[in-house]
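*Asks:* take this sequence and fold it.
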Amino acid sequence: MAVFNLTPSDPSSFILTGIPGLEAAHIWISIPFSTSYIISLLGNFMVLFVVGKEQTLHNPMYLLFCMLAVTDISTSTSIVLKALCIFWFKLEVISVGGCLTQIFFFHAGTVMHSAVLVTMAFDRYVAICNPLRYATILTNAQIAKLGLVGLIRAVLFALPLPLLLSRQPFCANRIIPHTYCDHMAVAKMSCGDITVNRMYGLVIPFVVNGSDLTLIALSYGLIIKAVLRISSKKVHQKTLSTCTAHICVMLISYPPFFFSTVTHRFGQDIAPHIHIILANLYFLLPTMLNPIIYGAKTKELREKVGKYTCRMWSLGGHRL
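*Replies:* Got it, this is the predicted structure:
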């Protein structure tokens, strides 16, 4: 291919090969990639549009939906566009600066995503366990502050990854068997000692997500304790329904993350293309399914989305 006219030893570039062993199927693989990305964009932008237009939705829970939508859009965009360029146009070259930038935005997005899920769990705890004080404890301003704290935390944890890599001397082999610049995949291209990279890349995600999961578990433990004190089955069902969407989002977010992280470092017996497919599913599925889950499980949001969708269809019909 023409791309390999650029020698891998070029000190200003890397080469992303896509999914090794499945190069002949890249065009076919691009179909679920692009479809998932388009569905993700449509769903998340619809959430942002509807919440922005409807004053009745300007409350903490829906502001958190918007934070999650923005995070999902930025995370998926930072990865999918380059992957599609590889699949469609064989544009496999990426500059070192572009590679490090992609690493930063991807990992900052994943840390921010986890922070939003923690805040959502706290929101559900206050709404269920302390409903009379909900409006005073969780105001829109308070949610904005929590979002800012989450963003600062994401930047602080993600920034060392590209900084550590920028100090590494890279070998002549600059071909990365991946669809995007994964931190460890790039670190393995180094001729130097990557012990710190390995430790930081493994410990920090588990510390961040482990602490977040602990806080989420604590919130749900208190919720369950409060609900069990009430004998009404209707209250139990209503409480469960208000938490279902958040639980579903966690189930499609955390398990793939931990599985991908562990297999990438310790699953030497797993085929490379399986590693890469799992790594891509980790960010493709949640970003696509999150707006669908919240739209399906949140009655008010579902009704507003339906209203604007019908209005758009009617306007389109009149124009035709």
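*Asks:* okay, CA-based contacts and neighbour counts for the rest of this
*Replies:* Will do.
*Asks:* give me the element residue 282 is part of.
*Replies:* helix 272-297 (DSSP states H and E).
*Asks:* which secondary structure elements does that helix contact?
*Replies:* Packing contacts for helix 272-297, counted by 3 or more Cα pairs under 8 Å, 6 or more residues apart in numbering; DSSP states H and E, involve helix 26-53, helix 60-89, helix 233-266, helix 299-319.
*Asks:* could you also give me the structure for this next sequence, so I can compare it with the first?
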Amino acid sequence: MQETPFSLRFQHLQPYSMSDFNATDFTNPSTFILLGIPDLDATHVWISVLSCIMYTIALLGNFTILFIVKTEPSLHGPMYYFLCMLAITDLFLTTSTLPKTLSIFWFNSREIEFNACLTQMYFIHCFSVMESGILVAMAFDRYVAICHPLRHSTILTNPMVATIGLAVVLHACIIVLPTPFLARRWPYCTTNIIPHTYCDGMAVVKLACASIHINSYYSLSVAILVTGLDVFFITLSYTQILRAIFSLPTKDIRLKTFRTCGFQLSVFLAFCIPALFSTLSHRFDQNVPLHFHVLMANIYLLVPPILNPIIYGVGPNIFGTGCSSSLLV
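*Replies:* Predicted coordinates for the structure are as follows:
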């Protein structure tokens, strides 16, 4: 039986660097080591403080949305039900990564068990797909509310909203399910150090000493298919919304509605662009600095959960009625 190298037995007591990648020799480790943000070790403290502040804002904002909608009967409608689904998804999405990331920065707690790593991988991708699907549902709700205001209450009934929500959840859970099972089947015999702050799917399988084309093609297909279809449906919805906006009677109302709807569309772009960049750069652009890649991968998991409560919750109150059916009623 091969003895565990000295450097591995005491890795949790030592700082980690990219040079450690070639210092290991083992098969199928029971734990992985999360490196954090490579080449930015000196700024980990400042990044951690900023991340903690952003995480706190995300928690407070999304819990506030849930509390207000629950306690205010006038908000018990499709738009706010979807907003609650988005808030819950954001809470799970940020909590699946940030606590572990902060423990890396603050306590040097870099180890994560193999099964826990695969579980984290699954939930990160699952909640990301859910978020994208809910944003599509919200765009559809706004399309019906603005373009067909008299039919809104008959189209988007409570059972229909529940059905859409269930479909989004099942779609995300099923389409992401093969990812951890594919990652689990590979042998890992070179290193157990993941140059990331969390168990990103491709960052993990790239450590396998086997051909990972199945993982690569599947995750790329999912990213393009899911994001591509969601972008298409959201673009289609907002195209119809913009046509309705420009037919509104006064310039002031058109400007307010266009501004709020534009902000909502920006939230979706802030989510999907970094996500697509993270997915595609793993495969096609080897010249992207690793620390930049990791930062972008963290941005798309942290920034939208902060912006969503502001844009969808506070935005309509700041800009008047906003992207709402009341403009046309």
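*Asks:* can you classify residue 8 of structure 2 as helix, strand or coil?
*Replies:* helix (DSSP: H, G, I helix; E, B strand; the rest coil).
*Asks:* tell me the contacts of residue 245 of structure 2?
*Replies:* Applying Cα atoms under 8 Å, 6 or more residues apart in numbering to residue 245 of structure 2 gives the contacts 254, 257, 258.
*Asks:* quick one: map the last one onto structure 1.
*Replies:* For residue 258 of structure 2, the aligned position in structure 1 is residue 240, judged by TM-score structural alignment.
*Asks:* any figure for the gap between its match and residue 247 of structure 1?
*Replies:* The spacing between residue 240 of structure 1 and residue 247 of structure 1, counted by Cα to Cα, to the nearest Å, is 10 Å.
*Asks:* list the buried residues of stretch 75-90 of structure 1.
*Replies:* The neighbour-count check on stretch 75-90 of structure 1 (16 or more other Cα atoms under 10 Å) flags 75-80, 82-87, 90 as buried.
*Asks:* tell me which of these is nearest to residue 276 of structure 1?
*Replies:* residue 83 (11.6 Å; Cα to Cα).
*Asks:* aligned partner of that closest one in structure 2?
*Replies:* In structure 2, residue 83 of structure 1 lines up with residue 101, judged by TM-score structural alignment.
*Asks:* end to end, how far does stretch 188-204 of structure 2 reach?
*Replies:* 9 Å.
*Asks:* count of residues packed around the aligned partner of residue 107 of structure 1 in structure 2?
*Replies:* Counting by TM-score structural alignment, residue 107 of structure 1 corresponds to residue 125 in structure 2. By the criterion of other Cα atoms under 10 Å, residue 125 of structure 2 has 22 neighbours.
*Asks:* just the helices in the stretch 101-250 of structure 1 please.
*Replies:* Under the criterion DSSP state H, counting those that start in this stretch, the stretch 101-250 of structure 1 contains helices at 134-137, 140-158, 160-166, 183-187, 195-228, 233-266.
*Asks:* which residues of structure 2 does the third one align to?
*Replies:* The aligned range for helix 160-166 of structure 1 in structure 2 is 178-184, by TM-score structural alignment.
*Asks:* with the fourth one instead?
*Replies:* The counterpart of helix 183-187 of structure 1 in structure 2, counting by TM-score structural alignment, spans residues 201-205.
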